[in-house]
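[1] have a look; sequence and predicted model below, questions after that.
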Amino acid sequence: MRRSVEELIRQDLAAKPDGVLETIADAHGAPLQAVLDCLPAEAAVRIPGGLFEEIWKDLTGWGEITFIVHTRDGVFECKGRVPPGAQGRGSFNLHGDSPISGHLRMERCRFIYFIDRLFFGKRSCSVQFVNEEGGVMFKIFVGRNEDRSLKADQLARFEALREAQRGRA
């Protein structure tokens, strides 16, 4: 009997629960959303992408975070404050004094995930914005202190926002 992709993903997650999720998705020809949906319930909370602006607005108050875009061709990281944004001319336009800038197609955001899991043995917390095809548009990670521990104030903000959103799926 042939195993489903979901079963294979769950098997890979069980074998290496703190590994790179994109590697698992690629191994099975699946979008990253398929892997996020296979994470244990305590590790992933999914909400509708229609809450994009509400979530973004909260993130602007977190201080310096790590903004990541992960593609097959590279992982691009930027540290900075999440800038405020506003809709205009078909995009969600980012404004302010931050190295994070640009124009987002927020209408393509299908889901937002709050991910809390180990990554190579260390707790990692992120907000991941998933597009219509199940790919991750970008990720915003709780920042780290010099000793690589999570910033306590941001972790508290992450946990509070996640709990406030739980059940809105």
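    Looks like it arrived, so ask away.

[2] CA only for contacts and neighbour counts going forward, please
    OK.

[3] got a list of what the residue nearest the centre of the chain touches?
    Per C-alpha atoms, centre = their mean, the C-alpha nearest to the average position across the chain is that of residue 128, at 1.7 Å. Residues in contact with residue 128 (C-alpha atoms under 8 Å, 6 or more residues apart in numbering) are 112, 113, 114, 115, 136, 137, 138, 139, 140.

[4] before we go on, here's another structure to hold up against the first:
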Amino acid sequence: MTSEHIQQTVRARVRENPSIMPRSLAEELGVSEAEIIRSLPENMRVEAPAEHFEAIWGEMCGWEKVTFIAVNPGIIVEVPCRLPKGRFGHGMFNLMDKDSPLGGHVFAHKVAQVWLVSKPFFGLESHSVQFFDAEGGILFSVYAGRDESRHVLDSVRVGFNSLRARYEAPAGGAQ
């Protein structure tokens, strides 16, 4: 299946069902989840350089609330929180806030692709920053936080859009 065919298929499926999960499409089409994100309509995704990981993480630390999501074959872990600050040491990006429910160590050297994605989720506005490895496998995602009525928090939307604008191609530019 060519990249063009994948793109056409993904875009048609997203038009039919805007809430379709990239993971489901990846499994169905036999491609990586990153390839699905890359195939979304341009208004739904912007790629940021993987080497900007630390700056992107730092920017997200200022957001009022996010949901950190990590998936492996046995579990999907969702942690609603304010992202903890981190710093590099001992070959990892170490999460440093002992008061945060999110702790641990990120193997940031494995981040090869970063996508800022704005795609509806079950009829709701949704924004995320998704981190992929060199094979296009998802490492983890950070979703814009929501209020009690499940709407994206205004302050987080502003922060996400500011981050996204930093990496968008200029009007008329190729992407």
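    Yep, that arrived. Owing to the predicted nature of the structure, the values given are computational and were not obtained by experimental measurement.

[5] so after superposing, what's the score?
    TM-score of the superposed chains, computed with TM-score structural alignment, normalised by the length of structure 1, equals 0.91; 169 aligned residues with a C-alpha RMSD of 2.1 Å.

[6] hang on, the earlier thing: out of the contacts of residue 128 of structure 1, who's the most crowded?
    Note: the member of the contacts of residue 128 of structure 1 with the most neighbours is residue 114, at 27 neighbours, neighbours being other C-alpha atoms under 10 Å.

[7] the residue nearest to the centre of structure 1 - nearest residue in space that isn't next to it in sequence?
    In space, not counting the residues next to it along the chain, residue 128 of structure 1 is nearest to residue 139; the distance is 4.4 Å by C-alpha to C-alpha, 6 or more residues apart in numbering.

[8] re the thing from before, hang on, the residue nearest to the centre of structure 1 in a helix?
    No - Residue 128 of structure 1: not assigned to a helix; according to DSSP: H, G, I helix; E, B strand; the rest coil it is strand.

[9] for residue 97 of structure 1, see how far away it is.
    Residue 128 of structure 1 sits 23 Å away from residue 97 of structure 1, taking C-alpha to C-alpha, to the nearest Å as the criterion.

[10] residues in contact with the helix ranked longest in structure 1?
    Taking DSSP state H as the criterion, structure 1 has its longest helix at helix 152-165. Taking C-alpha under 8 Å, 6+ apart as the criterion, the residues outside helix 152-165 of structure 1 that touch it are 45, 47, 62, 63, 114, 125, 126, 142, 143.

[11] check whether the second one sits in a helix, strand or coil.
    Of the three states, residue 47 of structure 1 takes strand under three-state DSSP.

[12] what residue of structure 2 matches up with it?
    Alignment note (TM-score structural alignment): residue 47 of structure 1 maps to residue 48 of structure 2.

[13] and the nearest residue to that match once chain neighbours are set aside, which of the three is it?
    Ranked by C-alpha to C-alpha, 6+ apart and with sequence neighbours excluded, the top spatial neighbour of residue 48 of structure 2 is residue 114, at 5.3 Å. Secondary structure of residue 114 of structure 2, reduced to three states by three-state DSSP: strand.
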